[in-house]
Every structure is written in structure tokens, then in C-alpha cells.
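# With the sequence up front, the predicted model follows.
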Amino acid sequence: MSTVLHLDASARPGRSDQRPHGSHTRRLSARFVDRWRALRPQDEVIYRDLGAEPPPPVTGDWIHAAFTPAERRQPWMHQALALSDQLVDELLRADLIVVGLPMYNFGPPAGFKAYIDNIVRVGRTFGFDRQRTGDPYWPLLAGAGKRLVLLGSRGDHGYGPGQRLASMNHVEPSVRTAFAYIGITEVHGTAVEYDEFGDHRLQQSLLAAEARVDALAGQLAGATAAAVNPPAAETVV
């Protein structure tokens, strides 16, 4: 059995296929998880709505607590890190992280940035040692086999690699960097574009993104099944 961590970051409630002005990213992430459940009904799904209930931003007290060794933390420090510990625990349990992640003003929503700041934790998801030869930082989740799926939406078009607005896309590149820093480097995804246009191009983009979601769910679910249940070794007589 695998565990899927399903995160939504859109401030828009509801899905665009169910209500006017609903979220495209909620639509895509729900579709992915629905397809996954159909293919792997035994798997656990953890859901967190970061759009409706964003984590608080990191504060000075949070930093003080996080960089204090656990055995020396005072009660207020444990309280300051309580939600962060819960978010990290969910991430550690997950084999697959599926994120509905819209672009807001060329970057991720503030709630998702706060999520990243809460899970990039010294001693829990990355290591740090001033005396270490070479790089004093290292990822603690490297080699754990975790995979990340980013399902986005954008008002304009042409934000993909090599396209007209690629240099202005600080969503997927920044998220990939943060997750790679803690050791999660296998990233997949797709995005809807033309949202601000609202015409046939948006509809075509939605259909293409849904087809990509279906293919990704099948591909990754199949890879998971193969890893959990490898074919029996052939016996040569």
C-alpha cells in the first residue's frame, strides 16, 4: 500500500467543472486522485486544503525553535512547531505528493509558500553541519522514492520551458528547487493556460490538461504497482 498526499493551494473554492468561477487546479488534482483511487483503491490518501486553511508564515520564534535541538526545546518551542511537525509527518508518510498549484502574480500562492517554509526543516527534511566537508547542507529525503505531481493553472499562456513567458514563471521552478533541496527530485505535472481569456483556447487547454492528468495517473500508478509487486524471477531449469 502507498500513501498519497493531496494538497490544494487555490484560494478559489470548488472545482471549475462543478461551479462557476471554481478552481482549475482543484479540478485537476481531484481528477488525478480519483483516477488513482480507481486504479489503487487500497492506497491511503491524506488531504490538506492549503487554500482554505493556509499555514501561518514562519516567524522569529519559529526559527528559534526549529534551530534549537529537540532535547533542549522549551514548551513554547514545541507549540511553535506543532503544525510544522504535523505537516512534515504527513510528507514523510507520503509516497506521492499531488499539488493543485495555481500561479498568482508569477509565483505560487502565499499559503503554499508558507507550506514550503514549514516543511523545509533542519534535522527533519534537510541536514546541516558547519563542520561538514564540502556542502554543509544535505537532503534527508533523498533516495526515499517520493514523487511530486504539480497541477497548475495560469491566466495567460506561454509559461512553459522555452516559451514566450518562461522567464516570468516562478511557480514550478521555485517549487522544484525547494523539494529538490530536501531530496524529492522526481517531478511530473501539467498546467491549464488561457484562464483570463475564457474562450475556446481555455477549453482546449483544460481538455489537454485532463488528458495529461489521466495519463500521468495511469503511468505513476503502474510504476508504483511494479515497484511494490515486481515480477517473479524466472527459473531456468
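That came through fine.
# switch to C-alpha atoms for all contacts and neighbour counts from now on
OK.
# Three-state assignment for the residue nearest the centre of the chain, please.
The residue lying closest to the centre of the chain (C-alpha atoms, centre = their mean) is residue 99, at 4.2 Å. Secondary structure, DSSP: H, G, I helix; E, B strand; the rest coil: residue 99 is strand.
# another structure for you, compare them:
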Amino acid sequence: MATLLQINSSLSGDDGHSSALSNKFVQRWREHNPGGKVIVRDLARHPIPHLDAERLHAFITPAEKRTATQQDIVSYSDQLIDELKRADVIVFGVPMYNFGVPSTLKAYFDHIARSGETFRYTSNGPEGLLEDKPVYIFAARGGIYQGTDADSQTGYLNTFLGFIGLTKTHFVYAEGLAMGEDNQKKALSSAEQEITELAAA
């Protein structure tokens, strides 16, 4: 049975454009995988705690020396990592906030970047430890940034995901959403058409 992990990061929840696009992809995926399982992480509804000194120290403390509180912190991180490992397909809904990814998504990444669990350093540099799998990223932006220096998201997401072993990324962009109703309709229609094609592949 195929498993899909969906991670939405719009502060607007399901009303956000990035969430709507990722939801549409998941809907199409369900149609082609009727027996499949979907795990949903809504980072607006259930935010991941931001990284602080207590959490960082819990991650780097050897298991036999952790306090009960530190073990709870690590167990929460382990649950997030386990979801990634179980998934056959990963979907991200990512709006652009002030030229970057939502801080809730960064917090999620801080909890899954664990030495010895999702990456390790070798004499040749870092090595991702997750089994590679398709990752679909639905990027919604008010302006038009793809291919420009202002697009900090694409490079960052590819770098981070590649760092933990996920290199099969596919971006679907919906841009210019705040640049008039016509631009919004065209961008969303184009993204939805791409979603239909991807889900059927």
C-alpha cells in the first residue's frame, strides 16, 4: 500500500493557495491510488515548536544520558522522521512569506535534520540517509520570482532536501497571485493542469 506524506505550511490553512494546490494533488493521487494512505501535517493548525537551546541539546545528548524531558523531545522528532521514512511520496504546500519559507516549515526542517538519523558527515562531506523518493512542492507566490535572485525558496528547499537524501524534487509554481484577478486565474489554472498531469504519471 502506497503512502503519501502531505505537509502544508500556509498560515491560512486550507484557504491558502499553496494548501489548495497540494490538496488538489493529493485528491488526484487518491484517485489513482485508491488503497493508498495519506498522512497530513498542517503546520498552521499543529505548529512544530521552533528550535531552541533545550531542543538542540536534547538532539545532541547521547541516548543514555538524556533526561525524561529530553527523551520526549527526541521522541517527537523521531515521529516526524518515521513519517518521512514510511512515505513513498512527499508533498509540500509552500507559500512565500517575505521572500522565504514560513518559519513553521523551517521549524519542521530543524526537527528532521538529525545527525545519524537523516544525514551523516563522511570524509567526502555530508551524506543523506533517507531513501530517495518523489517530492512535490507547490509554491504559491504573490509576485513573480521563479528564476530570479529573489527566489530564495527553490535553492534552499533543494539544498535542504538533498542534504537528507531527497533529490527527486518537482516544483509546481503559482506566481503573480497578488497581481490582479486575471493573473491569479491564469497561474492557478496552469498549476492545476500540471497537477492533473503529474498525478496521472
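Done, it's in. The structure displayed is predicted, hence computed values, not measured ones.
# Who are the contact partners of the residue nearest to the centre of the first structure?
Listed by C-alpha atoms under 8 Å, 6 or more residues apart in numbering, the contact set of residue 99 of the first structure reads 6-9, 29, 148-151.
# among those residues, which two are most distant?
Using C-alpha to C-alpha, these span at most 14.7 Å, a distance reached by 9 and 148.
# Can you pick out the residue with more neighbours from those two?
residue 9 (28 against 20; other C-alpha atoms under 10 Å).
# how about the nearest residue to that one, chain neighbours excluded?
Among residues not flanking residue 9 of the first structure along the chain, residue 51 sits closest, at 4.3 Å (C-alpha to C-alpha, 6 or more residues apart in numbering).
# What about residue 75 of the first structure, how many residues nearby?
Neighbour count for residue 75 of the first structure, taken as other C-alpha under 10 Å: 9.
# ok, it to residue 66 of the first structure distance?
The gap separating residue 75 of the first structure from residue 66 of the first structure is 13 Å, by C-alpha to C-alpha, to the nearest Å.
# do the same with residue 140 of the first structure
16 Å.
# Between those two, point out the one with more neighbours.
Each of residue 140 of the first structure and residue 66 has its neighbours counted (other C-alpha under 10 Å); residue 66 has more, 21 against 18.
# for the more buried one, what are its contacts?
Contacts were defined as C-alpha under 8 Å, 6+ apart; by that measure residue 66 of the first structure touches 77, 81, 121-122.
# could I get these as JSON lines with secondary structure and distance to residue 87 of the first structure?
What follows is the contacts of residue 66 of the first structure, written out as JSON lines (DSSP: H, G, I helix; E, B strand; the rest coil; distance: C-alpha to C-alpha, whole Å):
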{"residue": "77", "secondary structure": "helix", "distance to residue 87 of the first structure": "16"}
{"residue": "81", "secondary structure": "coil", "distance to residue 87 of the first structure": "10"}
{"residue": "121", "secondary structure": "coil", "distance to residue 87 of the first structure": "11"}
{"residue": "122", "secondary structure": "strand", "distance to residue 87 of the first structure": "14"}
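# which of those lies closest to residue 57 of the first structure?
residue 81 (11.6 Å).
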